[in-house]
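J.: Predicted structure and sequence below. I'll ask about it afterward.
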Amino acid sequence: MLKYRFTILLFSFSLLVGSCQSSADMEDQEVVVQNENIPPVTEDVFASDYWDDAELVWSDEFDGTTLSEENWKFETGNNGWGNNELQNYLDNGNVEVSSGTLKIIAKKESVEGSNYTSARLNSIKEFTFGKIEIRAKIPDDKGKGIWPALWMLGNDINNVGWPACGEIDIMEYVSFSPNEVHFTVHSEANNHVKGTQITSGPVPLETIEEEFHTYGVLWTDKYMKFYIDSEDNIKLNFLRPSISNSDNWPFSKPFYFLMNIAVGGNWGGLEGVDDTIFPAIMEVDYVRVYQK
């Protein structure tokens, strides 16, 4: 909102009978007048330098030896998670913080009716728009059956359900298809149940299992651009539909992070599960959020 400032000079006069005092005291007073009819000046989110001055507003670097309870909470259970997954997500024994990285570990062990255990972490903080980066290394290529993911869900999922809440898949990997990564967007209008998801398809990445890579998304009210390692390496560019609504663009609201390794499932277990691949470990170096 633009503001105009006017300086108003207030004069004090002392009135005398038959004359006025010529040496009046003068006082300056500043008054702010707001003009609500003038729209705010906004930046062009499509400008090439738009993200240059984005500032780091939140991160977890996974230093130390314990997971931050201020940043993360466990989501537990062995209910299949809507995808017929096989793991039991536990809140102990499947996460380690050491040597500057978070380790999420999927194991072959029987707990409460499941033959596999793993961990699923949700961030406590939520974010709307920003440059999101997660640097991670996928589990070593040992065989079929695991489904690691770094992703986000709309914070209203408990009220509207999935996929109406929206889902942003910053990185997905299935071990029956090594050396590839996937970027995907889900909504009520576009999701894998209907076969209408917005996806990059398999993106070749020969060193995904051997090296750390940065998986990022540039997220504004107008687009989401997914990239690997640098902002100019865009692999999926999803523009807000010209006629948008909550069904096709539920992405202008707070989202939270999720990090997990699923075992089996409709996609991860498409070609079965090789029990010799466990333990399977995904390492996360950091999660960072930059905003304008």
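T.: Sure, I can see it.

J.: going forward, measure contacts between C-alpha atoms and count neighbours the same way
T.: OK.

J.: How about Tyr227, nearest residue that isn't a chain neighbour?
T.: Spatially, and ignoring its direct neighbours in sequence, Tyr227 is nearest to Ile234 (4.3 Å; CA to CA, 6 or more residues apart in numbering).

J.: Tell me how many other residues crowd that neighbour.
T.: 15 (other CA atoms under 10 Å).

J.: Now do the contacts for it.
T.: Going by CA atoms under 8 Å, 6 or more residues apart in numbering, Ile234 touches Lys225, Phe226, Tyr227, Ile228.

J.: what does Asp28 give?
T.: When contacts are counted by CA under 8 Å, 6+ apart, Asp28 touches Thr7, Ile8, Leu9, Leu10.

J.: Of those, which belong to strands?
T.: Thr7, Ile8, Leu9, Leu10 (DSSP state E).

J.: ok so, going back, in TSV: the contacts of Ile234, plus neighbour count, secondary structure and distance to Glu167.
T.: Shown next, in TSV, are those (neighbours: other CA atoms under 10 Å; DSSP: H, G, I helix; E, B strand; the rest coil; distance: CA to CA, whole Å):
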residue	neighbour count	secondary structure	distance to Glu167
Lys225	21	strand	14
Phe226	30	strand	14
Tyr227	22	strand	17
Ile228	22	strand	19
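
J.: hmm, back to that, quick check on the ones in strands among the contacts of Asp28: which are buried?
T.: When the ones in strands among the contacts of Asp28 are checked for burial by 16 or more other CA atoms under 10 Å, the buried set is empty.

J.: returning to what we had before: show me which of the contacts of Asp28 is closest to Leu270.
T.: Thr7 (73.0 Å; CA to CA).

J.: Please verify my assumption that the closest one contacts Gln29.
T.: Yes: if you go by CA atoms under 8 Å, Thr7 and Gln29 touch, sitting 6.3 Å apart.

J.: The structure to be compared is supplied as follows:
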Amino acid sequence: MTSALLVTPVVDATTALGKPAQAAAALVDPATPANARPQAASTARTLVFSDEFNGTTINTAKWTKRDWARTGTVAPDTWRYDPANVLTDGRGALAIEVRNPATNRYTGGLIDSNGKFDYTYGTLEARVHTPVRTNGHLAAVWLLPTGGLAPGGRTDGTARDGAEMDIVETNYQTDRYTVTLHWDGFGPPAHQGSGTIANAPGLHSTWYHTFGLNWTPTKLEFTYDGVIVRTVTDPKLISQVKEYPLLSHEILDAWADGSIRDTVFDWHSTMYVDYIRIWQ
């Protein structure tokens, strides 16, 4: 997503597990089945964070709705993350909408666990309904390092000190999506990236799909419905620091067939998240 998001220190999952059971349990949704395991092959066994989104409101002990202006559109278009676009659907899912409230104005939505939960290594899986007509907008599940992409204002030429890990960005109207890493800042001169396109059978014809990341000190495995779609083993590209999850519905002219205002922007589309779970 390559956006300059604010970061603050957090209590990580490992620390939380060492606290009284009540504190650790706050990170795991009691509605998550006790026998829940990753769909993809994984050695991670302990559930450290989950949300089934069964409530009538977003759990603010885990998530923050962001209200931030964004860049990246072509003038006079503007867009922002609007907290009003993030809600639960009343049927057990997070719903993140996009809107076109005025001419050349567009809004999406984002929640993240920054300041509330982060972790290093483990298996993340999110069961997501992606918008069907992704023209000018996309659904995204991603991670950002708690210390930022350039901790201390320094870059080292690698992702080891923190990477944006885009597990899924559904910026195609066909059944495929991008899986991308970004490191060393959000822009020139130091920013670097590495991306690939994952084939995703049934992405738009079947309501829900599971997107995941198996993250170890030596390997990243990105998965779609339990199948590995990208593997990273280059040690320079694997983050070794704490990161936190984000769920968002994004807008950008670059993701439209032409600019947003010159195309059919489907502002009725909604991203739904049935659950997100993280094991270590």
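T.: Right, received. Where do you want to start? None of the values given here were measured: they were computed from a predicted structure.

J.: Put one on top of the other, what's the TM-score?
T.: Remark: TM-score between the superposed chains equals 0.71 [TM-score structural alignment, normalised by the length of the second structure]; 229 aligned residues with a CA RMSD of 3.2 Å.

J.: before we move on, back to that, a markdown table for the contacts of Ile234 of the first structure, including distance to Val193 of the first structure?
T.: Shown next, in a markdown table, are the contacts of Ile234 of the first structure (distance: CA to CA, whole Å):
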| residue | distance to Val193 of the first structure |
| --- | --- |
| Lys225 | 23 |
| Phe226 | 22 |
| Tyr227 | 25 |
| Ile228 | 26 |
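
J.: Which residue comes closest to Gly212 of the second structure once chain neighbours are left out?
T.: Glu125 (4.2 Å).

J.: What residue in the first structure is paired with the one you found?
T.: Mapped onto the first structure by TM-score structural alignment, Glu125 of the second structure lines up with Glu133.

J.: how about Lys108 of the first structure, what does it touch?
T.: With CA under 8 Å, 6+ apart, Lys108 of the first structure has these contacts: Asn115, Tyr116, Thr117, Asp275, Phe278, Pro279.

J.: what number of residues lie near whichever residue in the second structure pairs up with the second one?
T.: In the second structure, the position corresponding to Tyr116 of the first structure is occupied by Tyr106, as judged by TM-score structural alignment. Close neighbours of Tyr106 of the second structure, defined as other CA under 10 Å, add up to 24.

J.: you'd agree Tyr106 of the second structure is in a strand?
T.: Yes: judged by DSSP: H, G, I helix; E, B strand; the rest coil, Tyr106 of the second structure forms part of a strand.

J.: for it, what are its contacts?
T.: Asp77, Thr78, Trp79, Arg80, Val98, Arg99, Asn100, Ile251.

J.: ok, and the closest non-adjacent residue to the last one?
T.: Spelled out, that is Ile251 of the second structure. Closest residue in space to Ile251 of the second structure, ignoring its immediate chain neighbours: His137 at 4.3 Å, by CA to CA, 6+ apart.

J.: if I pick the nearest residue to Thr196 of the first structure once chain neighbours are set aside, what's in contact with it?
T.: Nearest residue to Thr196 of the first structure, sequence neighbours excluded (CA to CA, 6+ apart): Asn190, at 4.6 Å. By CA under 8 Å, 6+ apart, the contact set of Asn190 of the first structure is Thr196, Gln197, Ile198, Asn248.

J.: and what of Trp79 of the second structure?
T.: Counting by CA under 8 Å, 6+ apart, the residues that Trp79 of the second structure touches are Ala69, Arg70, Thr71, Thr73, Arg105, Tyr106, Thr107, Gly108, Ile251.

J.: Of these, keep whichever come out buried.
T.: Neighbour-count burial (16+ other CA under 10 Å) applied to these gives Arg70, Thr73, Tyr106, Thr107, Gly108, Ile251.

J.: just curious, which of these is nearest to Thr60 of the second structure?
T.: Thr60 of the second structure lies nearest to Gly108 out of these, by CA to CA, at 19.0 Å.

J.: Could I get the contacting residues of the closest one?
T.: Per CA under 8 Å, 6+ apart, neighbours of Gly108 of the second structure: 79-82, 85, 96-99, 248-251.

J.: Most widely separated two among these?
T.: Trp79 and Ile96 (14.8 Å).

J.: re the thing from before, out of the contacts of Lys108 of the first structure, which ones does the second structure keep as well?
T.: Retained in the second structure by both residues aligned by TM-score structural alignment, their matches' CA atoms under 8 Å are the following of the contacts of Lys108 of the first structure: Asn115, Tyr116, Thr117, Phe278.

J.: Once you drop chain neighbours, what's closest to the first one?
T.: The shortest distance from Asn115 of the first structure to any non-neighbouring residue, by CA to CA, 6+ apart, is to Glu109 (5.3 Å).

J.: wait, what's in contact with the one you found?
T.: With CA under 8 Å, 6+ apart, Glu109 of the first structure has these contacts: Asn115, Tyr116, Thr117.

J.: The host helix or strand of it to strand 114-118, inter-axis angle?
T.: Assessed by DSSP states H and E, Glu109 of the first structure sits inside strand 101-111. Counting by axes from the mean of the first three to the mean of the last three CA atoms, to 10 degrees, strand 101-111 of the first structure lies at 170 degrees to strand 114-118.
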